[in-house]
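K.L.:
Please work out how this folds:
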Amino acid sequence: MARGKKLYEGKAKVLYEGPEPGTIVQYFKDDATAFNAEKKDVIDGKGVLNNRLSEFFMLGLDQIGVPTHFLKRLNMREQLVRRCEIVPLEIIVRNFAAGSMAKRLGMEEGTKLPRPIIEYSYKDDALGDPLVPEEYIAAFGWASQHDMDDIYSIAMRVNDYLSGVMYGVGIKLIDFKIEVGRVFEGDFQRLVVADEISPDSCRLWDIETGKKLDKDVFRQDLGNLTDAYTEVAHRLGVLPKNPTPVTKPTLIN
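P.N.:
So this is what the prediction gives:
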């Protein structure tokens, strides 16, 4: 499927004009970044894995009635998505203390929170995506109160879905972040889950061992990032554990 001109290049993906109006081709790169892009590397195969995993999660959300921008996967690195107006927020859902929250509050990583906590950060790389309260969001017009109610509902439903799916394969969902976009249909708009859902945007720990299976492997130099993402894909059945080797056809006279 032909893609159009480049629209935007981020740290992990490139966006191109899609083949039809209102569509975008989303290309997954192998680039890995951490600490607001202060640490960078290219991890062979990362983009392929994130493309497949994000497809899996987006289709799962669609099946339970959570709208997303995903239309279909095109190939190993690209997927077709709806064009939407991104709300300039990262929506962070935390089930256990980890990362910046653990540091801010002096909590031990892995401490279970009394309930899922949702935080919002303003999407601006130059500012380091600072956390913002809902008062800022309303005052600066980034989202209406109705939008925020919908965003909260979407985030909690995504959390329920991801937590259940991960628990079923022996993985603890520590936290994750999503982005939300506005899709316009005539005079109406609706909010959809946009961007991606992958180990790049989640913290995933093995339930039994506490082994990290997410981008913290790269952040903290804990091993091979591709191996960690591949394990997640294997457990979810996105990739076969023992792929059948490709052999030449046998000619029968």
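K.L.:
When you work out contacts or count neighbours from here on, use the C-alpha atoms and nothing else.
P.N.:
Fine.
K.L.:
Need the residues that contact the top helix by length along the chain.
P.N.:
Of all the segments assigned as helix in the chain under DSSP state H, the longest by residue count is helix 145-167. Identification of contacts with helix 145-167 by C-alpha atoms under 8 Å, 6 or more residues apart in numbering yields 57, 61, 66, 91, 93, 118, 138, 172-173, 178, 180, 191, 193, 207, 236.
K.L.:
One more, so I can put them side by side:
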Amino acid sequence: MTTSSPDPTASPEPLDSLILHTTDNAVSWITLNRPEAMNAVTWAQRERVITLLDEASGDPGVRAVVITATGRGFCAGADLRGAPAATGERMPGDVARMIRRGAQRLIAAVLDCEKPVIAAVNGTAAGIGAHLAFACDLVIAAEPARFIEVFARRGLVPDGGGAYLLPRLIGPQRAKELMFFGDSVSSAEAERLGLVNRVVPADDLEKTAREWARRLATGPTRALALTKQLVNASLDSDRATAFAAEANAQEINMTTTDANEGVAGFVERRPPTFRGR
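P.N.:
This is a model prediction of the structure:
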């Protein structure tokens, strides 16, 4: 729940300037844009990102998503600036409700997005910022990027799905090491551990993200969505359940235009042209 203290004297900035959004060649680009705050994410920014991910799921014109940021930081955690003000005395359950409605909804929005999501991590990703990256389907990190499980440093329990995501990515003992000590993990070490798919020079981050996004956006969109669902669900499933889900997904996918095009391309010995349908 890494937080920054609200500044009551700060004037609110237009949300469109704090979350930049464009759709380019069927790729939805979501850019955190508070570089002066290392892109610590506010309540309003979080809600905007959740909305954009939900819209990407339902928009046939979007076939991949990239989440990135400006400046030196990817996301330094949560900033409660702009959150609805608490009224009255804190009651048991208030904190849990805040976590469910806040950080956990953001991470779930990435995991549940029906389009593949790439994190292009330009700089420091700490707390919920690290978990935002780890929830993405693919993670590209610039060489200066680093990842920090800061919660224990603040006497806090990890939130935003951290204790769910990390053991599945790197195993429970490595996850505990990162969470117990809160040490900064370099991009190279994150790649070695399996938290990051690829590390690139800072100047190549956007170019690499665009190339990966282009490949995803010209792929069989529904097949990729079903594949994402299968892989995510398999981590919580027994073999029989996973095999049944796989068979059902293949059944559903064979009704798509892209599946038929893929088979036709194979038979006709030509590259298939997928249209995301």
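K.L.:
what's the TM-score here?
P.N.:
Aligned and superposed, the two chains score 0.26 in TM-score terms (TM-score structural alignment, normalised by the length of structure 1); 125 aligned residues with a C-alpha RMSD of 6.8 Å.
K.L.:
Going toward the C-terminus from the longest helix of structure 1, what's the next helix or strand?
P.N.:
Using DSSP states H and E, the next helix or strand after helix 145-167 of structure 1 towards the C-terminus is strand 171-185.
K.L.:
could you say what helices and strands that next one packs with?
P.N.:
For strand 171-185 of structure 1, the contact count by 3 or more C-alpha pairs under 8 Å, 6 or more residues apart in numbering; DSSP states H and E identifies strand 85-86, strand 89-96, helix 145-167, strand 188-194, strand 202-206 as packing neighbours.
K.L.:
Mind listing what's buried along it?
P.N.:
Of the residues in strand 171-185 of structure 1, 171-183 count as buried by neighbour count, 16 or more other C-alpha atoms under 10 Å.
K.L.:
all helices of the stretch 1-150 of structure 2, in order?
P.N.:
Per DSSP state H, counting those that start in this stretch, the stretch 1-150 of structure 2 has helices spanning 15-18, 43-58, 94-101, 103-112, 128-135. These are given in chain order.
K.L.:
With respect to burial, which of those scores highest?
P.N.:
Comparing those on average neighbours per residue, with mean count of other C-alpha atoms under 10 Å, the densest one is helix 128-135 at a mean of 27.
K.L.:
Strands of the stretch 51-200 of structure 2, start to end?
P.N.:
With strands called from DSSP state E, counting those that start in this stretch, the stretch 51-200 of structure 2 shows them at 64-69, 73-75, 117-121, 124-126, 138-142, 146-148, 184-186, 198-200.
K.L.:
that older thread, what would the helices and strands packed on strand 171-185 of structure 1 look like in TSV with distance to Lys39 of structure 1 and mean neighbour count?
P.N.:
Supplementary listing: those in TSV, determined by distance: least, C-alpha to C-alpha, whole Å; neighbours: other C-alpha atoms under 10 Å:
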stretch	distance to Lys39 of structure 1	mean neighbour count
strand 85-86	26	16
strand 89-96	21	22
helix 145-167	28	16
strand 188-194	25	18
strand 202-206	18	22
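K.L.:
can I get the ones you listed in a markdown table with distance to Thr230 of structure 1?
P.N.:
As requested, those are arranged in a markdown table below (distance: least, C-alpha to C-alpha, whole Å):
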| stretch | distance to Thr230 of structure 1 |
| --- | --- |
| strand 85-86 | 29 |
| strand 89-96 | 24 |
| helix 145-167 | 14 |
| strand 188-194 | 23 |
| strand 202-206 | 13 |
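K.L.:
With respect to Phe28 of structure 1, which of the ones you listed lies nearest?
P.N.:
Distance to Phe28 of structure 1, taken as C-alpha to C-alpha, is lowest for strand 188-194 among these, at 14.1 Å.
K.L.:
Quick check: which helices or strands does that closest one pack against?
P.N.:
Where contact means 3+ C-alpha pairs under 8 Å, 6+ apart, strand 188-194 of structure 1 is packed against helix 145-167, strand 171-185.
K.L.:
so how far does stretch 137-152 of structure 1 reach from one end to the other?
P.N.:
End-to-end span of stretch 137-152 of structure 1 (C-alpha to C-alpha, to the nearest Å): 13 Å.
K.L.:
er, stretch 72-91 of structure 1 actually
P.N.:
With C-alpha to C-alpha as the measure, the ends of stretch 72-91 of structure 1 fall 24 Å from one another.
K.L.:
I'd like the distance between Trp29 of structure 2 and Asp94 of structure 2.
P.N.:
To Asp94 of structure 2, Trp29 of structure 2 is 34 Å away according to C-alpha to C-alpha.
K.L.:
And for Glu211 of structure 2?
P.N.:
The spacing between Glu211 of structure 2 and Asp94 of structure 2, counted by C-alpha to C-alpha, is 43 Å.
K.L.:
who's in contact with the closest residue to Ser28 of structure 2 other than its chain neighbours?
P.N.:
With C-alpha to C-alpha, 6 or more residues apart in numbering as the criterion, Ser28 of structure 2 has its nearest non-adjacent residue at 4.6 Å, and that residue is Val65. Taking C-alpha under 8 Å, 6+ apart as the contact definition, Val65 of structure 2 lies against 27-30, 53, 56, 115-118, 213.
K.L.:
just to revisit the earlier point, could you tell me the angle between the longest helix of structure 1 and strand 171-185?
P.N.:
When axes from the mean of the first three to the mean of the last three C-alpha atoms, to 10 degrees is applied, the directions of helix 145-167 of structure 1 and strand 171-185 differ by 140 degrees.
K.L.:
quick one: the strands in the stretch 1-150 of structure 1?
P.N.:
Counting by DSSP E, counting those that start in this stretch, the strands of the stretch 1-150 of structure 1 are 6-9, 13-17, 23-28, 31-34, 39-42, 70-73, 78-82, 85-86, 89-96, 112-122.
K.L.:
Quick check: which of the ones you listed is buried the most?
P.N.:
Of all those, strand 23-28 carries the top mean neighbour count, a mean of 24, counting by mean count of other C-alpha under 10 Å.
K.L.:
Double-check Lys40 of structure 1 against Arg219; I have them as touching.
P.N.:
No - distance between Lys40 of structure 1 and Arg219: 9.6 Å, which falls outside the contact criterion (C-alpha atoms under 8 Å).
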